[in-house]
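K.L.:
give me a model of this one.
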Amino acid sequence: MKVISGRARLGRRTKELVRRLAPGDIAVIDHADLDEVAAEALRRARVVAVVNTRPFLTGRFPHHGPDRLLEAGIPLLEEVDERVFTGLTDGEPIEIDELGHLAQAGRLVARGVFLDPAELQRRRERAEKYLDRALIRFVQNTLDYARREQEALLRPVELPELPVDLSGRQVVIVVRGPGFRDDLRAILDYLDDVRPVTIGVDGGADGLRELGYEPSLIVGDMDSVSDEALRSCPFLVVHAYPDGRAPGLERIRRLGLEQKARVAPLTGTSEDLALILAAQEGASLIVLVGGHSHLVDFLEKGRAGMASTLLARLRVGPRLIDARGVSILYGRGGKGTGRREMVAIAASALVPVLVLFGLSPLWSNLFRLLKLWILWRLG
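P.N.:
Model (predicted):
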């Protein structure tokens, strides 16, 4: 391996660091169990290496975040001494040699270990052996929290008055989750035909804008969304803690956007807040793109349970359509199914849908989505 050179960019919070990265930089992070979303953001920033003071995969649970970077040919140096954050100067050139020695201005600053695909796979296999234990702990934490917080999570949320009427409208909520860009591309026909209200949850707003859609509003902690998206969006809902504290409000004030921002306190995540907001405001159908729904999703986010998300989804009920992975179904994320097979499946599925079409508004909306899908597959 040749010597790796680039400007050092330091950040203990990866999702904030990626906003400062430029092609050719070396990202220096403090991120155990690097998740897929963070890894994809680093890859898209076109860094030449990632230096981590923590293990990229600790073995607590199996995940594929580091794979995204290794597959792109980006070297990963891990378990570097934390003093690297004080020993390096942000923005100045650094070098990493083949032994994992990290130097700046000819001075050795720290050492690390390169992570290779074989070692990554060994750790993942070990983690899979203990996944059942992690699942048991996760379920127990979820149930315990749900019992403690069910009253707070199930009562109506005090929401600010919105400038857009959601009553009877279809709503698309875009969350910055694994594969959300691919899933968003897979429903472009639906977005163009139905013109639903679009809500970006933090960085999900940038995903919408990349495809030419301005979100109707942005909901979140405002920590992973770009300044440009915040400035262009007509209305912002800042997620606050139940006691009213809203750390994201500081950034909004710094950008001078207080006039179009409102605070909404909720026990749970910004994704939960967006779902409850859409449901409580009377949306007829809610399509969730990039949502978090399974064990690894929440463990990657450092959460020990998913009580708030579970109860939020129960509150939304049958209006919710989770579009996660729809790009794989459509064949845009992989090999996919052949056109003939897809048409045959669609035709067989159409019979019961036609029967239910006149019986329920929900099935009417589903039928419309299915119609768009068939037309898209046929070109």
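K.L.:
drop to CA atoms for contacts and neighbour counts, all remaining ones
P.N.:
Fine.
K.L.:
buried stuff in the longest helix along the chain?
P.N.:
For the chain, the longest helix by residue count, based on DSSP state H, is helix 131-154. Neighbour counts over helix 131-154 (16 or more other CA atoms under 10 Å) mark 131, 134-135, 138-139, 141-143, 145-146, 149-150, 153 as buried.
K.L.:
now the residues you listed as TSV including distance to Lys2?
P.N.:
Converted to TSV, the buried residues of helix 131-154 look like this (distance: CA to CA, whole Å):
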residue	distance to Lys2
Leu131	38
Ala134	40
Leu135	42
Phe138	43
Val139	46
Asn141	47
Thr142	47
Leu143	51
Tyr145	50
Ala146	52
Glu149	54
Gln150	56
Leu153	54
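K.L.:
ok, of those residues, which one's closest to Val287?
P.N.:
Taking CA to CA as the measure, Leu153 is the one of these closest to Val287, at 21.2 Å.
K.L.:
next up, the contacts around that closest one.
P.N.:
266-268, 308, 311-312 (CA atoms under 8 Å, 6 or more residues apart in numbering).
K.L.:
can you check Asn52 too?
P.N.:
28-31, 76-80.
K.L.:
in TSV, list those along with neighbour count.
P.N.:
Listed next are the contacts of Asn52 as TSV, based on neighbours: other CA atoms under 10 Å:
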residue	neighbour count
Val28	25
Ile29	24
Asp30	22
His31	20
Leu76	22
Leu77	25
Glu78	25
Glu79	19
Val80	23
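K.L.:
circling back: what does the next helix or strand along the chain from the longest helix of the chain contact?
P.N.:
Per DSSP states H and E, the first helix or strand lying C-terminal to helix 131-154 is strand 170-175. Residues outside strand 170-175 that contact it (CA under 8 Å, 6+ apart) are 180, 184, 196-205, 207-208, 271, 274-275, 278, 283-291.
K.L.:
and Tyr213, which of the three is it?
P.N.:
coil (DSSP: H, G, I helix; E, B strand; the rest coil).
K.L.:
could you also give me the structure for this second sequence? I'd like to compare it with the first:
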Amino acid sequence: MKDPSPTTERRVRLAQKLPRRVLALGRARDDGRTGVTAVARLDRRTKDLTKRLQPGEVAVIDHVDLDRVSAEALVSCQVGAVVNVAPSISGRYPNLGPQILIEAGIPLVDDVGPEIFTRLAEGDHVRVEDCTVHRGEEVVAKGTAQTAETVETALTEAKAGLASQLEAFVANTMEYVKRERDLLIDGVGVPEVSTKLAGRHALIVVRGYHYREDIATLRPYIREYRPVLIGVDGGADALLEAGYRPDMIVGDMDSVSDDALTCGAEIVVHAYRDGRAPGLKRVHELGTEAVVFPATATSEDIAMLLADDKGATLIVAVGTHANMVEFLDKGRAGMASTFLTRLRVGSKLVDAKGVSRLYRSRISTWSLLFLVLGAFVAIVTAVAMSPAGDVISPLLADRWHAFVFWLTGLFT
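P.N.:
Model (predicted):
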């Protein structure tokens, strides 16, 4: 539910290679002023803001403990600067987002206060200089300008807060077990789907950490094992971008494109426990049928529970949360379901990086070349020793010359 939009992801590679060049466009003006001068875009939900940000614009957000996925989405949009109403590092845990922005050369002004949402309007031209936000000559907001040194210091101090966060995590886990005991233990509430998962591998793609690299490394595995491809919200677009059509799309449908929803995949809409499913309306408007899965877990968690309940023999996860910091980066509300889902799925679940390290194609390229060469030598020997060799040899020679002529033509 927290993955960046399809529009921002299509620009991620360019953003990572050229952010400093793009950002420099607004850094200096002819009037001698420094800082970033650009149009301001405001939204309290970072995920929604990244859908309409243009390169060089100033993003005004309200995001306590800016997480890694949101920061990478902002980088991919090539923002000129980020102004955060809340502290980007509160000290609860060492979140990864601010460091990503600073390393990309994006100015980050922290803790400017909620008043900026009333003082600024969407589309206003602003100038972000040091720790101050200006509109013309007016100072609209003032906060803390983050640097590599301040972020490093804050991250070091935040590591001390891990103990209290783990205590809160334990309490949250117990509450989640009480709510979803039947689903976790007995699979009660898992809907029936038409996609056949029994006895097959399932590849679940979340547009999260290093998903693009993971999909690339799994190409030999996908080609050989033909797993059921399950995209979690924007993960469906990630599969399409990689050249694969998802067999199933799971999620609340707020971060997936219309192209993905109409590609022919089976749709499973994530609903609240009371049955409300905001994403169902959008699916029906596209003329597509859907199955509803009510649960308080996250979308990636219900995708794993669904694959496990329907008999998948192996579940390979791409872009999901794999360690303690990533769990915390996700937010405490979603930590318990992810942790308990992994316990429920057990040994079936394998991270994509583990598969890429362990899996090797059964037939290597060199083995295939030696096989072809051996077959060619055997044919030549058989023709030479055959009584009909005098007849066949000129024919093979003609074919060989024709092949060489065709091959030469490709490079001339």
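K.L.:
can you say which two of the contacts of Leu153 of the first structure are spatially most distant?
P.N.:
Leu266 and Leu311 (12.4 Å).
K.L.:
out of the two, which sits in the more crowded spot?
P.N.:
Leu266 (22 against 19; other CA atoms under 10 Å).
K.L.:
in the second structure, which residue is most central in space?
P.N.:
Nearest to the mean C-alpha position of the second structure, by CA atoms, centre = their mean, lies Arg207 at 1.8 Å.
K.L.:
so who does the counterpart of it in the first structure touch?
P.N.:
When the first structure is aligned by TM-score structural alignment, the residue opposite Arg207 of the second structure is Arg176. Contact analysis of Arg176 of the first structure by CA under 8 Å, 6+ apart lists 37, 201-204, 207, 290-291.
K.L.:
just give me the match in the first structure for Thr320 of the second structure.
P.N.:
For Thr320 of the second structure, the residue aligned by TM-score structural alignment is Gly291.
K.L.:
now that match: how far from Trp376 of the first structure?
P.N.:
Applying CA to CA, to the nearest Å, the value for Gly291 of the first structure to Trp376 of the first structure is 24 Å.
K.L.:
output the contacts of Leu153 of the first structure in JSON lines, with secondary structure and distance to Asn52 of the first structure appended to each entry.
P.N.:
Output for the contacts of Leu153 of the first structure, formatted as JSON lines (DSSP: H, G, I helix; E, B strand; the rest coil; distance: CA to CA, whole Å):
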{"residue": "Leu266", "secondary structure": "coil", "distance to Asn52 of the first structure": "33"}
{"residue": "Thr267", "secondary structure": "coil", "distance to Asn52 of the first structure": "31"}
{"residue": "Gly268", "secondary structure": "coil", "distance to Asn52 of the first structure": "29"}
{"residue": "Ser308", "secondary structure": "helix", "distance to Asn52 of the first structure": "31"}
{"residue": "Leu311", "secondary structure": "helix", "distance to Asn52 of the first structure": "35"}
{"residue": "Ala312", "secondary structure": "helix", "distance to Asn52 of the first structure": "35"}
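K.L.:
with those in mind, which one is nearest to Val84 of the first structure?
P.N.:
Gly268 (34.0 Å).
K.L.:
so Gly189 of the second structure touches Arg181, yeah?
P.N.:
No. The pair Gly189 of the second structure / Arg181 is not scored as a contact, 10.9 Å apart, by CA atoms under 8 Å.
K.L.:
name the SS class of Ala307 of the second structure, please.
P.N.:
Per three-state DSSP, Ala307 of the second structure ends up helix.
K.L.:
wait, Pro294 of the second structure sits on Gly189?
P.N.:
Yes. Counting by CA under 8 Å, Gly189 is a contact partner of Pro294 of the second structure at 7.3 Å.
K.L.:
show me which of the two is the more surrounded one.
P.N.:
Using other CA under 10 Å as the criterion, Pro294 of the second structure and Gly189 rank with Pro294 on top: 19 against 16.
K.L.:
in stretch 398-412 of the second structure, which residues are buried?
P.N.:
Buried, per 16+ other CA under 10 Å, within stretch 398-412 of the second structure: nothing.
K.L.:
wait, I meant stretch 131-142 of the second structure
P.N.:
Neighbour-count burial for stretch 131-142 of the second structure flags 131-135, 140-142 (criterion: 16+ other CA under 10 Å).
K.L.:
in the second structure, what residue corresponds to Glu16 of the first structure?
P.N.:
Checking TM-score structural alignment: Glu16 of the first structure goes with Asp48.
K.L.:
could you pull out the strands for the stretch 1-150 of the second structure?
P.N.:
For the stretch 1-150 of the second structure, the strands identified by DSSP state E, counting those that start in this stretch occupy 36-42, 58-61, 81-84, 108-110, 125-129, 132-135, 138-142, 144-146, in order along the chain.
K.L.:
got it, and the stretch 151-300 of the first structure?
P.N.:
Using DSSP E, counting those that start in this stretch, strands in the stretch 151-300 of the first structure cover 170-175, 197-201, 217-220, 236-240, 261-265, 285-289.
K.L.:
and the longest one, how far from the second structure on average?
P.N.:
Overlaying the second structure shows strand 170-175 of the first structure at a mean distance of 0.9 Å from the equivalent residues (mean CA distance after the TM-score superposition for the first structure).
K.L.:
how about the fifth one?
P.N.:
Using mean CA distance after the TM-score superposition for the first structure, strand 261-265 of the first structure ends up 1.6 Å from its aligned counterpart in the second structure, as a mean over the superposed pairs.
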